[in-house]
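Visitor: next one to model:
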Amino acid sequence: MTQEYGASEGSTVRAAPAVGRRRAAWILGLACAAQFMVVLDVSVVNVALPSIRTALGFTTADLSWVVNAYGLAFAGLLLLGGRLADVLGHRRAFVLGLALFSGASLVGGLASSPAALIAARAVQGAGAALLAPATLTVLTGTFTEGPSRTRALGAWTAVGVAGGAAGNLIGGALTEYLSWRWILLVNVPIGAAGVLLGGRLVPGGRDGGPRPRLDVAGASLATAGIAGLTFGLAQTNSRGVSDALTAGATAAGVLALAVFVRVEARVVHTPLVPPRLLRIRSVGVGNLVLLLTGACLIPMWYFLSLYMQQVLHYGPLRTAVGFLPHTLVTMAVGARLAPRLMERTGPRTLIVTSAVVSAAGFWWQSRISPDSGYVDGILGPALVISIGSGLLLTPITTAVTSDVAPADAGAASGLMNTTKQVGGALGLAVLSTLAATDGVGVPALTAGYARAFLAIAVVLTVTAVVALALPRRPERRTG
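Guide: As a prediction, the model looks like this:
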């Protein structure tokens, strides 16, 4: 029995299509592989940066754009990418996003100059911004609401977390044993296979009738606002908060987003983010929870990486191996345990509980000292943090997407991904300021990282309180 969703004016009410179990498994694997690639490429270049600088002649100042070009395009275009999934249909958005991402990976892997690599990374980010929401809408369009969708979202979430965690490991291994170019070229054969399979397996995702109009004004404002805000936050560490470029970009981003909200609510006929979405309690509160969660879990990898390299004196590959407990436990808990617990407790209870567990893990992590070793300084807290975060992400995804009409699925998933990325950027900027120290040596560094981990524990505790405002169970809409 399929579950139908209500939709407002001009949208089509349609239940998730019934597909065979074997085809559904292929679609799930395809969506998870694409999501893994998107998240992986956020961090996979980090370990390879010294090799890239030597090979292409980057200056120290320009080298950061290998990372920032992808991140800015990804965050800035996510809302547009989500809405395009509604306009083009899920299959077309998925195939186009994957083709753009893989083609840019090929160009970047063959780049012979800094400008070519930076441009390729920006196009990669644009492809990722279309592909990431499409992977989620493909799943919500394939699996009907209930246990099957919960299990699919659990696998999707766990694979996304694994992609972020595995970036350093894969980047370090490819750079050390092959070449830095393979951190990009590895996407090409996987992407080509995904394009071929996606064209055959993925449902179209749109019924007949007039094609929705794309909100160009909203897309431009959202892209400019999020890119400006993200750029300003990215410059905070290197230039300082009072720097003219940092302050100007941040102010321009905030202004553009304010105008975007006004335009979406009062001007356009088919808004990029329909205001009705934010009036759904699970969507509005769920995105606030996701913002706070992103501000904690995304910066975690940054600070733990620095702690292992600067305090424990690990090399890049050994540091990457040190993250394996986080990756394996989070994947196992997210894919296996979280869906089962959700069937018994519902999303809200699990979000509150797992946020508290994660906060306890980060409090333990904040107790590090210059004499801490791997077992007491990394492994012990990692087990608690990973159990908490593994249980946290699946119910948040479910809560944010459960009450959304099919016509708005792409917009909702684009908003969700944007919220998470903006939360991560904001969290990293604030936490980096807290971790900064005027002292030198291992004791000063350790104290700074401990402050950052303690702040994360506090924010996750606040997240648990905010999550109490979520509905106890997703609303069942019948049109």
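Visitor: only C-alpha atoms from now on, for both contacts and neighbour counts.
Guide: OK.
Visitor: output the contacting helices and strands for the helix or strand Thr327 falls within.
Guide: Take DSSP states H and E as the rule and Thr327 turns out to sit in helix 324-332. The contact analysis (3 or more CA pairs under 8 Å, 6 or more residues apart in numbering; DSSP states H and E) places helix 324-332 against helix 147-177, helix 380-401.
Visitor: second input sequence below; structure requested for side-by-side comparison:
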Amino acid sequence: MQTMIVIDVSIVTVALPSIQRDLDIDQSRLSWVINAYTIGFDGLLLLAGRLGDLIGRKTVFIAGVAAFTGASALSGLAWSQEVLIATRFFQGVGAGLAYAVAIGVVITLFTEPRERGRALGLVGFAQAAGASAGIVLGGVISHAMSWHWVFYVNVPIGIVASALAVRLIPRDRGLGLRAGLDVAGAALATAGLMLGAYAVVAVGPHGWNSPHALVGLASLALLGGFVLRQATARVPLIPLAFLRNRTLAGGNIIHILTTASTVPFTILIALYFQQVAGYSPVDAAFSLMPLAIASALTSLTLYPRLAARFGSRSLLVTGLTAVTCGLLLATRLPTDPLYAVDILPAITLVGAGSGIVMPAVIATSMTVPDLRDAGLASGVAATSGTVGDTAGIVTLTTAAAAHTATLLSGGSQPVPALNDGFRLAFGIAAALAALAAAMASLVLRRHAPLSTSVPR
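Guide: I've put the predicted structure just below:
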């Protein structure tokens, strides 16, 4: 389920041209096929994570899987742009419910360090390689079948995931709603996050001078009200002491910076393949396979072996250094690349580094003294990851487009101008990854393993 949720965004992105032709969607509204999902997903993560602690992570997970699966079927059946955008919103809500508690389920199931390392390696693989796999699947399905199947493919997987969850995940009673159901705080957090997601995705195409930027200010005001509410509520949704945990706070900031650099890279390099190097969509999809393979090898084999011995800080610094080097290599990509010489080293380094970084940053973000708060920590970690990748995509694509437009207005040819825009974006991504590595080195303690306490 974790893999499918991550794949969903990129697989739909690849299918957008087919969706636009079939449903006759205006270019100005096409992005809302993605944006509606993003708003529903981002807005529910924090609340869903806390609900997992209160009413049971298994309950919230199964509800999310069911909602995601049903909305996927309806998205595949969509006969108009309005129906598709609406079902995509509810698909995002279901994905947010399931995704927010998934890591919490893993953390509470696996308390022995080596077992937990292997489990987090699988989670890291799902997150680091999911976007690449989505691009490959999107290209193949859109080419061989139809866009409807990028949604239908979720249905059997969701049914199997629900059945396995009912059977295999132990029932957890939760703390009860009275232990932390701050309705006002939940409303402020959810509205603030949804408006924030809307502002980020809307400002990109319209610019910071547009009225959409005012929505961002409203989002900040609501989130500020949420913080004040948590400081005064008798039973807060998120105790402020929770966020004063140095390792947890540092891990989430590193998570934001990491996803802001690695997720946009996967999207931009796929665009580079097609718009600059001249690859077909299918060729571009398969050209990303080494990134996914490198990520799989490091997250599934290296991370479990190294985590207990060296700790998250050392692995984060090492992995982020590899990601930074790969992104710096990408800033040198020419308009007529040789794949083995120019492209392969860059995407392999980014993939290998991501495979180590993602499980390590998840482990760091889940450092809680009491695993009864694992759902809340999971929701916070999921929120930081999605904030990072959404903001990173908008920032880097906007920077690339603006630089390209400037060069074109100055008389540059289209392909070199596009290439320079991509290279600027890769440079910004490298700076973000380097900043994350510096934070890991300076903020995190040398060896801070996760708590192995079990919920009472």
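Visitor: tm score of chain vs chain?
Guide: Overlay of the two chains. TM-score (TM-score structural alignment, normalised by the length of the second structure): 0.93; 444 aligned residues with a CA RMSD of 1.8 Å.
Visitor: returning to what we had before: mean shift of the helix holding Thr327 of the first structure relative to the second structure?
Guide: Superposed on the second structure, helix 324-332 of the first structure shows a mean distance to its aligned partners of 0.8 Å (mean CA distance after the TM-score superposition for the first structure).
Visitor: what is the burial count for the aligned residue in the first structure for Val183 of the second structure?
Guide: Using TM-score structural alignment as the criterion, Val183 of the second structure maps onto Val216 of the first structure. Residues lying near Val216 of the first structure (other CA atoms under 10 Å) number 14.
Visitor: with Arg344 of the first structure instead?
Guide: What Arg344 of the first structure shows, counting by other CA under 10 Å, is a neighbour count of 10.
Visitor: can you tell me the helix or strand for the equivalent of it over in the second structure?
Guide: Superposed on the second structure with TM-score structural alignment, Arg344 of the first structure falls opposite Arg309. Element membership for Arg309 of the second structure, per DSSP H and E: helix 303-330.
Visitor: can you tell me how far Arg178 of the second structure is from Gln2 of the second structure?
Guide: In this view, Arg178 of the second structure and Gln2 of the second structure are 29 Å apart by CA to CA, to the nearest Å.
Visitor: more neighbours, these two?
Guide: The neighbour comparison of Arg178 of the second structure against Gln2 (other CA under 10 Å) goes to Gln2, with 20 against 9.
Visitor: what's the more buried one aligned with over in the first structure?
Guide: Taking TM-score structural alignment, Gln2 of the second structure has Gln35 as its aligned residue in the first structure.
Visitor: who's in contact with that match?
Guide: Residues counted as contacts of Gln35 of the first structure (CA atoms under 8 Å, 6 or more residues apart in numbering) are 131-132, 135, 156, 159-160, 163.
Visitor: please identify the most buried of the helices and strands packed on helix 324-332 of the first structure.
Guide: Among these, helix 380-401 has the highest mean neighbour count (mean count of other CA atoms under 10 Å), at a mean of 26.
Visitor: against the second structure, where does that helix fall?
Guide: The aligned range for helix 380-401 of the first structure is 345-366, by TM-score structural alignment.
Visitor: how far does that stretch sit from the chain's center?
Guide: Stretch 345-366 of the second structure sits 13 Å away from the centroid of its parent chain (CA atoms, centre = their mean, to the nearest Å).
Visitor: quick one: the match of Arg344 of the first structure from Gly185 of the second structure, how far?
Guide: Arg309 of the second structure sits 40 Å away from Gly185 of the second structure, going by CA to CA.
Visitor: show me the contacts for the nearest residue to Val263 of the first structure once chain neighbours are set aside.
Guide: Nearest residue to Val263 of the first structure, sequence neighbours excluded (CA to CA, 6 or more residues apart in numbering): Gly218, at 6.8 Å. Going by CA under 8 Å, 6+ apart, Gly218 of the first structure touches 260, 263-264, 268, 271-272.
Visitor: tell me how far Gly218 of the first structure lies from Ile396 of the first structure.
Guide: Distance from Gly218 of the first structure to Ile396 of the first structure, by CA to CA: 26 Å.
Visitor: same question for Ala338 of the first structure.
Guide: Distance from Ala338 of the first structure to Ile396 of the first structure, by CA to CA: 11 Å.
Visitor: looking for the alignment partner of Arg173 of the second structure in the first structure.
Guide: Residue pairing (TM-score structural alignment): Arg173 of the second structure is matched to Arg206 of the first structure.
Visitor: number of nearby residues for its match?
Guide: Counted with other CA under 10 Å, the neighbours of Arg206 of the first structure add up to 19.
Visitor: just say helix, strand or coil for it.
Guide: Per DSSP: H, G, I helix; E, B strand; the rest coil, the local secondary structure of Arg206 of the first structure is coil.
Visitor: what about it, distance to Trp301 of the first structure?
Guide: From Arg206 of the first structure over to Trp301 of the first structure (counting by CA to CA), the distance is 38 Å.
Visitor: then Leu98 of the first structure?
Guide: 26 Å.
Visitor: give the next helix or strand downstream of whichever strand or helix holds Ala192 of the first structure.
Guide: Assigned by DSSP H and E, Ala192 of the first structure belongs to helix 187-201. The element immediately downstream of helix 187-201 of the first structure (helix or strand, assigned by DSSP H and E) is helix 216-234.
Visitor: how close does that next one sit to the second structure?
Guide: Mean deviation for helix 216-234 of the first structure: 1.8 Å (mean CA distance after the TM-score superposition for the first structure).
Visitor: helix or strand right after that helix?
Guide: helix 236-239.
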